[in-house]
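Enquirer: Predicted model follows, preceded by the sequence.
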Amino acid sequence: MLHLNLFLMGVGHHEAAWRHPATDPARLADIGHFQGLAREAEAAGFDSVFLADGVEARPDTAHSLASHFEPFTLLAALATVTSRIGLIGTVSTGFTEPYNLARQFASLDHISRGRAGWNIVTSAGDLAARNFNRDANQEHAVRYERADEFLEVVTALWDSWDDDALLLDRASGTFADPDRVRTIDHAGRHFRVRGPLNIPRPPQGHPLLVQAGSSQDGRGFAARWAEAVFTAQQTLEEGQEFSADLKRRAAALGRDPRHVVILPGIVPVIGSTDREARALDRELDELIVPHRAVSVLGDVLGVDLSAHPLDEPLPPLPPVTAINGAKSRFELIRDLAERERLTLRQLVGRLGGGRGHQVVVGTPERIADHIETWYVRGAADGFNVMPPLLPSGLTAFTEHVVPILRSRGLFRSAYEGSTLREHYGLARPANRYARDTDPVAGVAG
């Protein structure tokens, strides 16, 4: 069955969403806004909501939006007003410690009764590094090496308590069985962690592991660890290649490739007619501040575009090997510009709606056709839905696209499970240390 995730992003994914009359930018700091979005997505049967995150402010504060909530605070608040939808938050392995993160996600999984997921990123660029006692970020390959060891430690900490370690025997005064709570004694290149975690094992065993990155290093990392992958692909052929490659890599590591769920981002610009949808798309693009969009694009590409004419193609770009930031996004933008022979003005317009994710403009039927095509032709197991305006874009999707998907037998009409792993059809992981753990406990029906 098709998987749908709602990507939460302020008042919309289009970079000019806050300027559009259909949104209220004051609600960026209103928890009720985000709680309403989560409830609406849950009512529509979405698998999860997802919150991106960064730990830096862009220098162009005159035109860029500030984040008001960090993931754990916001997702815990969403957990209190929902009961079934998954809650996925982004945390970088580059700017935290495994023990802190393991404890935070275990807490969120307990608070939500088994609905937590971690979107694992390694953080590109140097702005964030300068907030953490560094002048520059680590090299791309080193970031993934650190991330790999980070996952080893975190998953071991989640397993440091057996599922039945809590005895709560008031008569004998025994709270937990000390033989079923253990140190992990990890000593590696990047981390030394004794353990155990100071919170019992999460309800899901391990919160769902999600990854967003399509470079060669990112694909290798995802093949080993990821259970869902958020990706940006522009064409059906690129989507098919990415999905097939990642599932092949997972199988080579002894994993079931069906347990790696591929979720490209999609920005659905919806109208009752194609003409109406195109008009909304134009409205949004006309609200883009060009020099701000050009500055952001230049940062991604590693080229100063501030003096480049808007109505000419991109200047020569550096090789991808020279990029220490988001390599896969660099390649996506470069290929898009070359394939469609876009001018700089056209390119920032194309990227303004989804930052490299596919933008589909049209009627609900056209949106549903696109989703179905990618799904049945093996380019996606579902989609990371990125409405250009919030909440109106989500409402248009849930009220008009979701019913079509259901009528075609592609999407659930009701939840069958209660945990995020169950929504994705994934087993609850066995505890690597426990002697009596059932390795298939928690398999979704």
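Expert: Perfect, thanks for sending it.

Enquirer: C-alpha from now on. contacts and neighbour counts both.
Expert: OK.

Enquirer: first vs last residue of stretch 330-349, how far apart are they?
Expert: Counting by CA to CA, to the nearest Å, you get 16 Å between the two ends of stretch 330-349.

Enquirer: who touches it?
Expert: 232-234, 285, 288, 290, 293-294, 297, 300-301, 309-314, 320, 323, 356 (CA atoms under 8 Å, 6 or more residues apart in numbering).

Enquirer: do the same with stretch 402-412
Expert: Under the contact criterion CA under 8 Å, 6+ apart, stretch 402-412 has outside partners 1-3, 44-45, 364-365, 368, 372, 413.

Enquirer: Put this next to the previous one:
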Amino acid sequence: MNRNKKQLKLGAFLPGSGHHVAAWRHPDAQADGGLNFQHYTQIAQTAERGKFDMLFLADVVAVADRGQGTPASSRLGQFTVYFEPFTLLSALSVVTERIGLAATASTTFNEPYHIARKFASLDYLSKGRAGWNLVTSSTEAEALNFNRDRHMEHSLRYDRALEFFKVVTALWDSWEDDAFLRDKASGLYFDPDKLHIPDHKGEHFLVKGPLNVARPPQGYPVIIQAGSSEDGKNLASQTAEVIFTAQQTLQDAQAFYADVKARVVQHGRSPDHVKIMPGVFPVIGRTEQEARDKYNQLQELIHPQVGIALLSSMIGADLSGYEVDALLPDLPETNGGKSRQRLLIELAHRENLTIRQLYFRIAGARGHWTIVGTAAQIADQLEEWFIDEGADGFNIMPPYLPSGLDDFVDLVIPELQRRGLFRTEYEGATLREHLELPRPVNQHHLTIVEQQRSTIKVPV
């Protein structure tokens, strides 16, 4: 029985062929899914049929194997080439009506004006359904594509990200909501008293403004953050309204949840206005054995070189020279994704895993939570995490597409609805309404007291 009156939130995390590293090889997968718009139309509409809060697209501005031309590079499948997210989400805004449309955009390899303009435009195209996953990027390969010979230092990336957020929100607030009169009789297009030029001068950015898009329908597109390092949690507690995270156990999820919610309160924000959504990789069967057979079929499709390449990329060290059936060696701290490296090292040590066993464990969920079972078994575990304060919802990672998403929508969601844990119909039209997030007040209207109570506290 559901002991919680609240309902959980669901994101559909949709890479072209699916999340498993060998997904594109599965007989039911769309092998060219990353560049197939008809495929994306289908899965977006399936997610909307399931009443998901949003669909989400990740992005890395480099080829997944760092472009080194290794033998594994020809076997990485859907992680090699795929649509640029803004272009794809703009197209999907036309073929969907209610589901939120969220994507990653790096603060390390973009400029604030570009991001403010693109997300404001997407919010208008979708009538208030845009969401921005604010990330700092984590791979050396990306740096090599943007006039750098190495990646920016971890702490510096987060300093830049915080200032980036401040500039973007100031640009979104360039215009008050009712600034544009378009009065044909007087010839007055906008009220000049309702224009606010940011004129930002900071450590990382000089941005005059104003933005050449009116204030977005949602005020700000929903802000998402995915870092779980100390720097990442500090940034998220000040800026994020949704936090994507990777946790392996309920105990770890509860600790992360309590930590981040406490930090949010310390920054003068309501913990109810920050939704924590761990990633979940569900393999669903009508029986437990069918689910295990599906999972084993995927695991058998992993090429060893791909497994090593994936693990090396995620853990921040080249493991190709080590014995694959040996235990994970001691590794130096990475300048890439620190939280994911720590999660993988702790997993290997906790379960005494060899390199091969570790890449098998992450080949699907890449460090996120894997659940293999029936719809009822999966719903049981999601309900436990939700009720016991390990999560406000989940970012669902189908193993292969389109079938993996079909299974979740047709089997798991009805079970969650039966328990009163998830909506049966959309009640709102915007992503903020789906997630029960208030619309931010334009910062130029805020008094000092109101600033302390604001949904999003803009850093100063």
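Expert: Arrived safely. If you're wondering where the values come from, they're calculated on a predicted model, not measured in any experiment.

Enquirer: could the contacts of stretch 402-412 of the first structure be laid out in TSV, adding distance to Leu209 of the first structure and neighbour count?
Expert: What follows is the contacts of stretch 402-412 of the first structure, written out as TSV (distance: CA to CA, whole Å; neighbours: other CA atoms under 10 Å):
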residue	distance to Leu209 of the first structure	neighbour count
Met1	20	13
Leu2	19	22
His3	15	22
Ala44	23	22
Gly45	20	22
Pro364	31	26
Glu365	32	16
Ala368	28	21
Glu372	25	18
Ser413	25	16
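
Enquirer: can you map out the strands along the stretch 51-200 of the second structure?
Expert: Per DSSP state E, counting those that start in this stretch, the stretch 51-200 of the second structure carries strands over the ranges 54-57, 100-106, 130-135, 180-183, 188-190, 200-201.

Enquirer: and of those, who's closest to Phe394 of the second structure?
Expert: strand 54-57 (10.9 Å; CA to CA).

Enquirer: which one in the first structure is aligned with Cys105 of the second structure?
Expert: Small correction: residue 105 of the second structure is Ala, not Cys. Counting by TM-score structural alignment, Ala105 of the second structure lines up with Val91 in the first structure.

Enquirer: For its match, grab the count of nearby residues.
Expert: Neighbour count of Val91 of the first structure, defined by other CA atoms under 10 Å: 23.

Enquirer: Quick check: nearest residue in space to it, chain neighbours excluded?
Expert: Leaving aside its chain neighbours, Val91 of the first structure sits nearest to Ile120 (6.0 Å; criterion: CA to CA, 6 or more residues apart in numbering).

Enquirer: What's that neighbour aligned with over in the second structure?
Expert: In the second structure, the residue equivalent to Ile120 of the first structure is Leu134, according to TM-score structural alignment.

Enquirer: Kindly report the same for Leu420 of the first structure.
Expert: Leu420 of the first structure maps onto Leu431 in the second structure when the alignment is built from TM-score structural alignment.

Enquirer: Check Arg278 of the first structure too.
Expert: Counting by TM-score structural alignment, Arg278 of the first structure lines up with Arg292 in the second structure.

Enquirer: pretty sure its match contacts Ile371?
Expert: No - contact criterion CA atoms under 8 Å: Arg292 of the second structure and Ile371 do not qualify, at 10.0 Å.

Enquirer: which residues do these two both contact?
Expert: When CA under 8 Å, 6+ apart defines a contact, the residues bordering Arg292 of the second structure and Ile371 alike are Val283.

Enquirer: need the helices for the first structure, in chain order.
Expert: 31-43, 71-79, 98-111, 140-158, 216-225, 236-252, 274-286, 290-301, 327-340, 344-352, 364-376, 392-396, 402-407, 420-423 (DSSP state H).

Enquirer: Single out the most deeply packed of these.
Expert: Of all the helices of the first structure, helix 420-423 has the most neighbours on average by mean count of other CA atoms under 10 Å, namely a mean of 25.

Enquirer: superposed on the second structure, where does that one end up, distance-wise?
Expert: In this overlay with the second structure, the average offset of helix 420-423 of the first structure from its partner residues is 0.6 Å by mean CA distance after the TM-score superposition for the first structure.

Enquirer: roughly how far is that helix from the heart of the chain?
Expert: 16 Å (CA atoms, centre = their mean, to the nearest Å).

Enquirer: which residues are contacting that helix?
Expert: 47-48, 84-87, 114-117, 204, 208, 415-417, 427-428, 442-445.

Enquirer: Which position in the first structure pairs with Ala23 of the second structure?
Expert: Under the alignment (TM-score structural alignment), Ala23 of the second structure pairs with Ala17 in the first structure.
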